[in-house]
Each structure stands twice: as C-alpha cells, then as structure tokens.
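Peer 1: kindly generate the corresponding structure for this input.
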Amino acid sequence: MGNNNYQRIIPLLIVFLLLNSIPIDIYLPAVKSIAIDLSTSVVSLQLGIYLYMISKGVGQLLLGPLSDKYGRRPIALFSLTIYTIASFIAVVSINLEMLMASRFFQGFGACGCAITALAIVRDNYNKSECARIYSILSGVQSLVPAIIPLIGSLIVINFGWRYCFLFLMLISIITIIFSINIIPRVNISISGVVDNQSMLSIIINRKFLPYALASVSATAFIVQYAVNSPVILIDIMRLTPVEFSQVFGFNALLIIFFSYWATRVIRKYSPEVACNIGLVFLALMSVLFFFNPTPNNLTTYIVVTSLGSAGFSFCLGSSTGLALSPFSKCAGKASAVIGFLQCVLSSFAGFVFGLFFSEGAQSMSITVFLFAFLSVMTSLLFRKWTNKRIQISST
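Peer 2: Predicted structure coming up:
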C-alpha cells in the first residue's frame, strides 16, 4: 500500500488519538459529581488523571516492541478491547478504588492506540512529513477539549457521570469494528526491515533525547492544565461545570489555531524552528505562572494559559517528529519510548512538585520549565560533544 492509499487510514488514526484525550476531558466536569457519589474528594479524584497517564506510559514499553514484532493491527485490536473493558468497569464502579483501577487499565488500552497511530505515520512518511502530520493530528486532537467537556457536562447534568464512561465504551466498540476492516494485517514500512535497537540506545541517541524532552515539556503543560484547571476554575473561581467547559473549550480552539500556524512554520522553515518557538512560549508561561500561580481573575488565567497552548501547539508535533526521525526501522519501539517519557515523566514530576508547590499553577510552571530547560541543555551538550569529536577526527 503506497502513501496515497494510506491517506484513507488517517481518519482512523485521528480517532485513536482522540481516544487518548477523551477519558481525561470528559472526566473533568464530572469530578464534583463523582466525588459526591463515591463519598470522596476532588483532590483524590485527580489521582485518576495521573494513574491514567502513568499507565499509558508504562504500557507503551510493552506494546511498542510487540507492535514492531507482530504488527500494528493486533496490538490496536488488543488495546481497544482492554479500553472497552476498563470503560465498563468505570460505569459500574461503586467506590474510589474500583474507579481508579478502571482508569489505570483504560490508560493501558489507550497507549496501544497511540502507538498504532504514531508508528503507522512513521512507517510511511519522512521527517518533515511526519512532523507536519503529527502537528495536524495534534491540532485535530485539540477538538476534544473544545467539545468533550461540554458534552460531559451535559451528560452529567441530564444522565449522571456513569454515562460518560458508557459513551467511551460505545466509541471504542465502534472503533474496533472499523479497525478490523481498515488497518492492514502486515506493517507497510519505508525500510521493510525491523531494527532490534535497545530502548536505552534510543533514549541516548543525540537526535532523540533533546526533542523527546521538548515533547515532555509540552505534554507536561497539557497534563498539568487538566489537573489544575478544575481546582483553579471550579473550586477557587467558582465557575459552574458549563462555564468551566467553555473556558476549557476556548483554550482548545487556541491550540487548533496555533497548530495550524505550526504546520505553516514547519513547511516554510523547518520542524526545528517550530520546536524552538514552542519552547520559548512554554518557558514564558512557566515564568509568569511561577510568580503568579493563582491569578485573581479569569482573564489573566486565560492569557497566561494561552501562551502555554501556543507552546504546546508549536512544540509537540514538531518535537515528536524530530525525535522519531532516526528510527524508521523500529518506529513502534521508538514511539513507545517517547510515549513513556511523555506520560510518566510529566505525570511523576507534576505529582512530586505538586506535593511541595501546591499553590495554584506553580507545580505546572516548574514542571514545564524543567523539561524545556533540559531539552535545551541536552541539545547544547550533544552539539558540543559532536563538535569535539569532529575536531579530534580531523587532527
């Protein structure tokens, strides 16, 4: 199957990535209702986001290599099945522990969908095309927080929070049906050969690590934004679930807008330029939130998070494409490694910093800035090391 024929699979890959975001965004407006129904706190329910992200990250280390070995199709179908079962467990949960277990396994199922989407793109496109397609996928994926929180609010108000997870279960079942008919049984790769590189060799690759850390910085923003927004907007600013959904949706529309311009920058200049622009926006947002972690009005909060949204849009797609570009022969494994780093590092660092810096968005600012800084520093160190090797070899 050639690249032109592969265009028909892109809509399915978009759904795979949407399945990663929907469980977070449909969960946010429901936390108050869940807390009341299960006799727990909103803060306790934030653990569900971290469990979901960590499970996604760890699961990719297992499913990524299996995707290279056995193909994209069986891993996608297995992951969607786990996702469906986990969603059903959430529907019938009677306590916090049962709901948290469902979130953990739902994250495991979602990670296989992400691997399938990233790997199929990397199998069939070059570096610049991958960066552009990843940016497009990220932009389309941003429709989820623009629409799903409002849908979630309406579901909670009219039917109850359990129907949010029933909604996820039905989507995953429909996706299974389409996946059986659309995803090819055999991987179609540019190289046609699977490379058995170790995960460690992928991580320390000089073209991988700096951009992987940049993608972690962008992921940290979106994860921490999801974790902190219900507390800041609902608990502190007293927004209703519908008002919260509107603010969340506006930010998502900004991400779509900035993603469009990111693809223009990638096409006209390079993925590297887009990634650097994103890191600047993320660093600026981090500084502003560090000194004013709990803005006293909604306008200030929206303005500062808009900078983070711009950084996320310019950075995530370009950095992911650049990080995966050296690994055409083991796209599944490389996708798994970057997915693990994005999910686990951003969630773990955010959770730890949240324990010590619990005021407003301060933990978000520290986490995002840390990985942006590490990205720049590793890039400079690798460049210096490469220049030194060139000098030694020329003498």
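
Peer 1: from here on, contacts and neighbour counts on C-alpha atoms
Peer 2: OK.

Peer 1: so C130 sits against R122, correct?
Peer 2: Yes. Using C-alpha atoms under 8 Å, C130 is in contact with R122, at 6.3 Å.

Peer 1: now the other sequence, so there's something to compare against:
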Amino acid sequence: MLALTSVWTTILLAAAVALGPLAIDMYLPALPSMGESLSAGTGQVQLTLSIYMAGFAFAQLICGPLADRFGRKPIMIGGFLLFAVASVICALATNIETLILSRFLQALGGSAGPVLGRAAVRDIYSPREAAKIMAILASIMALAPAIAPTIGGFMVVGLGWPSIFLALGGYALLMAVVVAVGIPEPMHPKHRQSLRIGSLLKNYRAIASDISFLGYTLTNSLAFAGLFAFLSGSSFVLIDFLGVEPQYFGLFFACIVGGYIVGNLIAIRLGRQLVPDQILVRGLIVSVAGGGLMAALAAAQVYSVWAVILPQTLFMIGVGMVLPQTMAGALANFPHMAGAASALFGFTQMAVAATIGMLVGHFHDGTSLVMATTISICAVAALASYLLLVQRHPAPGFEPA
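Peer 2: The predicted model follows:
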C-alpha cells in the first residue's frame, strides 16, 4: 500500500476519478453514428448523456453516506464493478431505450469515483492544502479526457461504437483492482457516521443550510454546466454542422482539455501568492470572457471550427482555475462528514449540468448559437453567484489577508 500523502496516491486517485469524465468524453464522437445505428433522433441520443448525469447526481446522495459509514474504498470498488457490468449492457444494446437505461446504471456505479475521490482528499488534507491537491489531481485527471475523444473517434470508425463501452468496462475493472491493492483507506475511524435516516437527514440539512457551502457549490455547478453545454452540443456542432470527421473530433477536443489543464496549472502557481478565493474570481472573469466571445461570434454568424474552439479553450482556462477552489471551499467546513458533503455537492453539480444539457439538446437549431449562448449565460451566472454568495461568506482560511 502507498502512503496517503504520496504523489502516487494522488495519481491513482486521479485515475479512479477520471472514470466519470471518460464515460462522457470517450463516446462523444460516437453520438451521431449511434443515432443512425439505433434509429434515434438527436434529442434521444443526447438523452443518453443527460440521463448519465442525472443518475450520476442521484447516486452520489447514496454512496456519500455509505462511504461515511463503511469507508471510501469498499464503496468505490463496488461502484467500479457495477459500472463494468453496465458498460457491457451498453455495448450490447440494440435500441435507444436499452442504451438509455444502461447508461443510467453506468452512472450509478461511476458516481463513486468522483464523490469519494473528493472526500478522500478532504480526509487527508486541510482546506487550503486540499485546494492545491485538487488542482494537481484535476490536471492529472484531465490527461485521460484529452486523448479519450481521439481514441473514441478512431474506435467508432474502425470497430464501431459498442467497442467504446467495452473499453470503458475494462478500465473500470482495472481501477477496482488498483483501488483495492494500492490505496489505503483514507477515512479516520472517528469520522464514521450513522446510516439511520434521521442522522442522514440531519447531516444533509446541516450541510445544505451552510451559506458558504451553497455559494461554492452553486458557483461550481454553473461553471461546470457551461462545460457540459459544450459536451452536450459539441459533437453535433462540430461533426454535423461544421463537417469535422469523427476521428479528428478528439484533436479539437484536446485543445479544450488543454485549456483546462492550463487553468489548473495557473491555479497551482497562483496558490503560492494568492488565497483560493482570489484565484477563483480571476478564473470566473476569464470564463465570462471566453463564453461571451463565443456567443458574440455565433450571433454574428461567424461559423467556423475555430470560432468555437478558441473561445471555449479560453472559457476552460477559467474553469480550470475555478473548479478546484470551489470543490475545496464547499468541503472546508465538513471534515467529519466529507462523504455526505461531497455527495450533496456532486448531486447539485450534476443536476444543474444535466438540466443545461437537456436544454441545449431541446433547443439545438443546427448551428452553434444555442450552445454558445448557453455557455455564456452559465459563465455570467457563476460570476454572479460568487459575488452574491461566496464573496460574502468565504470558506475558513480562504479569505484574502
């Protein structure tokens, strides 16, 4: 077993948490071909994305308290095994209804990685240290989504879309083994919580009534929703509207992920001189600039790949600065029930993202306008949430000196 504070533990946690994003990013190039294969419309195919996010959100409310009672490792391993089984069902689906249902099951298992990865970081580190570690973890974790769409695009062309789900199932099995034999249990025994309904409701009520938690969670959720608006609409905009070949979709997507990694690295560097809230507001301003630029270009009917990719990359630089700070800030007040706090945080994040994704799919007009406008609105709303809530109720230790 590795030491909890070792670099390799952080890397393994990042690899485990990456399963959630991989289940989204790797199959994005396959969305149009899945629709053709299963005789499904754009809205139905996009529902496989939104239903995953909805299941991901609700499952966290369950696995968080379970992890606070039984520990992080057993719940994470069980989630990975469920994800693997659901992935096989996805690969064997012969109609869109079966695929939607199996994606929901996939989400139930996949939720364990991110929610318990965040909780594990809070178990191990203080709030200020956790912000830095989450930025490092996010940078490592982003490497997988950077190459996943490219791999997925070539798999669609060469092997068909079901091969993507088989690959995801294999990755989940591998991560179950890695967590079982490589990572110690991070939760301290004194922090174990009861599973009684009354205790669970009391814990969730205490977390949800914390203004600091609400501020960081809402700011994070809105910024993440802007990212999800891109995920939901990008394959249809880039492949169907702008004519990008599926196997090359991932190369453009890598630019977006590169922006996110740059944002993470900027946050790590600024963390030496600034407190997390100062980094957060700078990231939000960058995101508003990126989202606003994309919306302006789309409104002016400037339709090209780079009119989408470059503004979204700028938006993602800001998101890379925002997400680690808001994650650490949301959990700062709850070291004794980090699993439940992480679960409620993740539920809100995914619920908002799923709603935004469904709206993008419903109002998609065949161009980039709906997607770009939605991203811009999410960025502005995230900044407003910071100014109205976070700035007035910062997490302990996050305030400017």
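
Peer 1: which stretches of the second structure form strands?
Peer 2: Applying DSSP state E to the second structure gives no strands.

Peer 1: look through it and tell me its longest helix.
Peer 2: Ranked by residue count and defined by DSSP state H, the top helix of the second structure is helix 42-70.

Peer 1: that helix vs the first structure, mean deviation?
Peer 2: Its match in the first structure and helix 42-70 of the second structure itself, once the structures are fitted together, sit a mean 1.1 Å apart by mean C-alpha distance after the TM-score superposition for the first structure.

Peer 1: quick one: list the elements packing against that helix.
Peer 2: helix 31-37, helix 72-92, helix 96-110, helix 112-124, helix 338-363 (3 or more C-alpha pairs under 8 Å, 6 or more residues apart in numbering; DSSP states H and E).

Peer 1: what residues does the second one touch?
Peer 2: Looking back up the chat, that one is helix 72-92 of the second structure. 63, 66-67, 98-99, 102-103, 105-113, 116, 120, 161-166, 168-170, 172-173, 175-177, 179-180, 184-187 (C-alpha atoms under 8 Å, 6 or more residues apart in numbering).

Peer 1: and with 6 Å instead?
Peer 2: Under the contact criterion C-alpha atoms under 6 Å, 6 or more residues apart in numbering, helix 72-92 of the second structure has outside partners 99, 102, 105-106, 109-110, 112-113, 116, 162, 165-166, 169, 172, 176.

Peer 1: before we move on, what about the fourth one?
Peer 2: Where contact means C-alpha under 6 Å, 6+ apart, the residues beyond helix 112-124 of the second structure that reach it are 16-17, 72, 76, 79, 186-187, 338-339, 342-343.

Peer 1: post-alignment, it versus the first structure, mean distance?
Peer 2: Mean for helix 112-124 of the second structure is 0.9 Å (mean C-alpha distance after the TM-score superposition for the first structure).

Peer 1: angle of that helix against helix 338-363?
Peer 2: Counting by axes from the mean of the first three to the mean of the last three C-alpha atoms, to 10 degrees, helix 112-124 of the second structure lies at 140 degrees to helix 338-363.

Peer 1: the contacts of helix 72-92 of the second structure: which two are farthest apart?
Peer 2: The most widely separated members of the contacts of helix 72-92 of the second structure, counting by C-alpha to C-alpha, are L116 and P162 (28.3 Å).

Peer 1: those two: who's more crowded?
Peer 2: Legend: neighbour count by other C-alpha atoms under 10 Å for L116 of the second structure and P162, higher for L116 (30 against 20).

Peer 1: that one matches what in the first structure?
Peer 2: Superposed on the first structure with TM-score structural alignment, L116 of the second structure falls opposite T116.

Peer 1: neighbour count winner among C130 and R122 of the first structure?
Peer 2: Higher neighbour count among C130 of the first structure and R122: R122, with 29 against 24, using other C-alpha under 10 Å.

Peer 1: count of residues packed around the residue lying closest to G170 of the second structure once chain neighbours are set aside?
Peer 2: Computed as C-alpha to C-alpha, 6 or more residues apart in numbering, the closest residue to G170 of the second structure that is not its neighbour in sequence is A84, at 6.8 Å. Residues lying near A84 of the second structure (other C-alpha under 10 Å) number 26.

Peer 1: any idea how far the match of L116 of the second structure lies from G59 of the first structure?
Peer 2: From T116 of the first structure across to G59 of the first structure, the span is 13 Å (C-alpha to C-alpha, to the nearest Å).

Peer 1: burial measure for the aligned residue in the first structure for L270 of the second structure, as a count.
Peer 2: If you follow L270 of the second structure across to the first structure using TM-score structural alignment, you land on V265. Other residues near V265 of the first structure come to 20 when the count uses other C-alpha under 10 Å.

Peer 1: before we move on, what about L22 of the second structure?
Peer 2: Neighbourhood size, L22 of the second structure [other C-alpha under 10 Å]: 22.

Peer 1: and for P189 of the second structure?
Peer 2: Residues near P189 of the second structure, counting by other C-alpha under 10 Å, number 12.

Peer 1: and E185 of the second structure, by the same measure?
Peer 2: Around E185 of the second structure there are 17 residues (other C-alpha under 10 Å).

Peer 1: now it: closest residue in space, sequence neighbours ignored.
Peer 2: K73 (6.0 Å).

Peer 1: hang on, the earlier thing: any chance of CSV for the helices and strands packed on helix 42-70 of the second structure, columns distance to V380 of the second structure?
Peer 2: Formatted as CSV, these follow (distance: least, C-alpha to C-alpha, whole Å):
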stretch, distance to V380 of the second structure
helix 31-37, 29
helix 72-92, 35
helix 96-110, 29
helix 112-124, 26
helix 338-363, 14
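
Peer 1: mean neighbour count, those helices: which tops it?
Peer 2: Ranked by mean neighbour count under mean count of other C-alpha atoms under 10 Å, those are led by helix 112-124, which reaches a mean of 27.

Peer 1: chain center to that helix: distance?
Peer 2: A distance of 14 Å separates the C-alpha centroid of helix 112-124 of the second structure from that of its chain, computed with C-alpha atoms, centre = their mean, to the nearest Å.

Peer 1: which position in the second structure pairs with L18 of the first structure?
Peer 2: Mapped onto the second structure by TM-score structural alignment, L18 of the first structure lines up with A18.

Peer 1: counterpart of A289 of the second structure over in the first structure?
Peer 2: With TM-score structural alignment as the criterion, A289 of the second structure pairs with L284.

Peer 1: can you get me a residue count around its match?
Peer 2: For L284 of the first structure, the count of nearby residues is 17 (other C-alpha under 10 Å).
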